[in-house]
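# based on what follows, work out the 3D shape:
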Amino acid sequence: QMKKNKSDYVYLDATKIKDKFSQRFPTIYKNCFTLGINPEKEYIPVAPAAHYTMGGIKTDTWGQTNLTNLYACGECTSTGVHGANRLASNSLLEGLVFGNRIARKIKKNITLSSINQLEKLKLSYNTHQEKYKEYSPEELKKELQTLMWNKVGIIRNFSDLKKALQKISEWKYIFKSEFKTVEDFELANLIILADLITNSALQREESRGAHYREDFPDRDDINWKKHIVY
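So this is what the prediction gives:
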């Protein structure tokens, strides 16, 4: 509807639940009034946003990754408990359950070695490389975010996904440079994730959960009732 109207938002009508709105959504209610909107009498302008990552680091039912003694929990993981679309607040339960299970697993497998006896690791990345091409991590990050929103957003198709992959591939020149700042490493991680997400969306020739392909609008349980793992 936003594309059809060439608008940055659509309207949410919450006037029918005006007696319950302030109690059920106190923060939103307060923010609306701060912006000069009375949700009990007026429509609320809303727009989609990236809210939750469906998928991530593959773990077992105890939060163990494929690296021994490395555990992961929460939104960064792909535990499979949400299916293709998370129901509201279920991430809280996931964090509670898997966080507890990870703690129990670590406690059970803990060694007698003191953490103070462990040698400090000196981490490095491309330490002998020089700047291959000048770039601004901040500006490139903004461009990447815009690309992912426009080409790998809510409504996906083959053409847009291929264009996104091409652009992401062009940005991989940054890996020929030495990373010195947090922003450098963050940008590198974002480019890797963008590549994985876009490739997965291109491979999955169906629509399922929050993943919608306008060129493959139907769900295909025969071929795609499965995870994509890299």
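
# only C-alpha atoms for contact and neighbour calcs from this point on.
Fine.

# quick one: contacts for the residue nearest in space to the middle of the chain?
Centrality entry for the chain: nearest residue to the mean C-alpha point is residue 53, 3.4 Å, by C-alpha atoms, centre = their mean. Residues counted as contacts of residue 53 (C-alpha atoms under 8 Å, 6 or more residues apart in numbering) are 75-76.

# distance of it from residue 142?
19 Å (C-alpha to C-alpha, to the nearest Å).

# can you show me the strands along this structure?
Ranges of strands in the chain, per DSSP state E, are 10-12, 44-46, 57-58, 77-78.

# packed most tightly, which of those would that be?
strand 77-78 (a mean of 20; mean count of other C-alpha atoms under 10 Å).

# packing partners of it?
strand 57-58 (3 or more C-alpha pairs under 8 Å, 6 or more residues apart in numbering; DSSP states H and E).

# what helices and strands are in contact with the strand it packs on?
Right, strand 57-58 is packed against strand 77-78 by 3+ C-alpha pairs under 8 Å, 6+ apart.

# which of the residues in the biggest helix by length in the chain are buried?
If you go by DSSP state H, the chain has its longest helix at helix 182-203. Neighbour counts over helix 182-203 (16 or more other C-alpha atoms under 10 Å) mark 184-185, 187-188, 191, 194-202 as buried.

# following up with a second sequence; could you model it the same way so I can compare the two?
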Amino acid sequence: MKQSTDFLVIGSGISGLSFAIKAAQLGRVTIITKKARVDTATNLAQGGIAAVLSPDDSFALHIEDTLRSGAGLCHEDIVRLVVENGPARIEELIRLGVQFQSEANDPSHLDLGKEGGHSARRIAHAMDLTGRKIEEGLLAQVAANPRITVLENHLAVDLLVSSKTGTPYQPHDSFSDQCLGAYVFDRETGGIDTYQAKVTVLCTGGTGKVYLYTTNPDIATGDGIAMAYRAGAKVGNLEFVQFHPTCLYHPQVKNFLISEAVRGEGGRLIDKHGQAFMHKYDARGDLATRDTVARAIDSEMKASGDDCVYLDITHQPAEFLQKRFPTIYQKCLSLGIDMTTEPIPVVPAAHYMCGGVVTDSWGRTNIENLFAFGETACTGLHGGNRLASNSLLEAVVFAHQAFLECEREWPELRKAALPEVAEWFAGSAQRIEENVLVSHNWDQIRRLMWNYVGIVRTEKRLALVEERLRVIVDEVNQHYHDYILTPDLIELRNIAQVAELIVRCACLRKESRGLHYLVEFPLPDDEHWKKDTILRRSEGEPGQSDSAN
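Just a heads-up that it's a prediction; the model follows:
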């Protein structure tokens, strides 16, 4: 079945919803989301959104903190753009109904938190439910807008681009191809529909499910990055996988995050003997950036042989902790851990992809009419390591940037006719009868990535995983051609693609910088590697074109 719309938004997190609300001023918007509209990483975000909102803070300080965290790879013009637009975007969220926490003694001022790597209090939050409150506020606006359609349980399979649909296109400016929409799997019918659009937006979230242990929701299978790469878009800096230092360690819980704000409010990392250890690794102690803290915990666990370390905030009053961290407090208590009287067991887990689909300052990719933002994108803001709570900020700023660009281009876009493209054809594909073909490869990929491409890497392990992944990727691609598609097979194809791309980026970068720590090259090499790692699919997959800009 063929469908058409003006704007096709793939993903229903903060960036996609923010853009959709604005784009509806120009035309019809269709949002597709893999599961329910609230099943997003945004909904799970605890800490908050960073912006300069106090006279005790400044743009210069926020810019400096971001650049320092990014380990020399941040694009300073992008950092300045995002930071300086931050306050206006926070005010906009408030106007849209998002309720951030105010100071108890002055409701006219926001209660600002502080997190690792920040030199001032600048985190707007809703206690430890910030993401949920943002998602609720934006979804309410979307539901009230008749020009926005939300299709739940719809999963994008691949992008429609001119070069693959036989549609004439003349490359121009910085664009190498043109996006015309996407093929979309409908979970209800099991069919694949053709959605054509004048503008397509990728905001599918991150890649955490590529790893065995992650704080991410189950939807985080790198779909946007994989689809964009297959379509010919540039992807970059995929070696920079941020491992959150403090994921709850408990056999009954697989991905519950203990917010960085706990350390921001005085929490200390200790070993099983109660000894604090962060001072051995960084002068900032427990408020060091995430890359440093994650490697410190990894080092402590390897040295001791222990399964976890502990986060202790018992010196704070119980009433304060219950009010400031109600979700974390209740979750821990349900598992028999009272954070007011005992430390919380924690381990690092895959958390955030700092790289992604390469974009310019307007969120545009190198494929015309294809935008990317949120965790799917590599905008130049994060560099080699994202500063805490800059992710939600980046999402709303680039959603606004993309809207401004679309608004400028809309007079021409509105007049342009959508070309005819072929509908999905399954050919002689058979129904898959043995799900073990999917589940076994899925498990293999995630274990290989955790064991070989984790917090600390070696050239030997990277070479081994590259060789083993090649066999798995070939097998998965064969499944894709042989069998009728299912959601699991679509996601498996994407995590296999993204895992391969992460490894290729990691193999290219012969240094240690930010989140990429390579034992054989323990220091940064500014002369050769103070630059982005860029990959782009060459003609005739499986080809590859790896470079650094």
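
# map the residue nearest to the centre of the first structure onto the second structure.
Mapped onto the second structure by TM-score structural alignment, residue 53 of the first structure lines up with residue 353.

# circling back: average offset of the longest helix of the first structure relative to the second structure?
Comparison of helix 182-203 of the first structure with the second structure after fitting gives an average deviation of 1.2 Å (mean C-alpha distance after the TM-score superposition for the first structure).

# what span of the second structure lines up against that helix?
Against the second structure, helix 182-203 of the first structure falls on residues 487-508 (TM-score structural alignment).

# can you tell me what sits against the longest helix of the first structure?
137-138, 140-141, 144, 148, 152, 156-158, 161-162, 164-165, 168-169, 171-172, 174-175, 179, 211, 228.

# so what's the residue count around residue 3 of the first structure?
Neighbour count of residue 3 of the first structure, defined by other C-alpha atoms under 10 Å: 8.

# neighbours around residue 546 of the second structure, how many?
What residue 546 of the second structure shows, counting by other C-alpha under 10 Å, is a neighbour count of 15.

# for residue 41 of the second structure, give its distance to residue 90 of the second structure.
19 Å.

# the two: who's more crowded?
Using other C-alpha under 10 Å as the criterion, residue 41 of the second structure and residue 90 rank with residue 41 on top: 25 against 22.

# ok, that one to residue 15 of the second structure distance?
Residue 41 of the second structure sits 11 Å away from residue 15 of the second structure, taking C-alpha to C-alpha as the criterion.

# any idea what residue 404 of the second structure aligns with in the first structure?
In the first structure, residue 404 of the second structure lands on residue 104 (TM-score structural alignment).

# number of nearby residues for that match?
So residue 104 of the first structure, with other C-alpha under 10 Å, has 13 neighbours.

# same question, residue 39 of the first structure
22.

# residue in the second structure matching it?
By TM-score structural alignment, residue 39 of the first structure lines up with residue 339.

# with residue 94 of the first structure instead?
Under TM-score structural alignment, residue 94 of the first structure pairs with residue 394 in the second structure.

# got the contact list for that match?
So residue 394 of the second structure contacts 82, 374, 381 (C-alpha under 8 Å, 6+ apart).

# distance of the first one from residue 321 of the second structure?
Spelled out, it's residue 82 of the second structure. 32 Å.

# just residue 345 of the second structure next, same as before
The separation that residue 345 of the second structure has from residue 321 of the second structure, given C-alpha to C-alpha, amounts to 17 Å.

# same deal with residue 291 of the second structure?
26 Å.

# so for the two, which sits in the more crowded spot?
More neighbours surround residue 291 than the other of residue 291 of the second structure and residue 321, with 25 against 18 (other C-alpha under 10 Å).

# is it true that the more buried one touches residue 243?
Yes - Residue 291 of the second structure is within contact range of residue 243, at 7.2 Å (criterion: C-alpha atoms under 8 Å).
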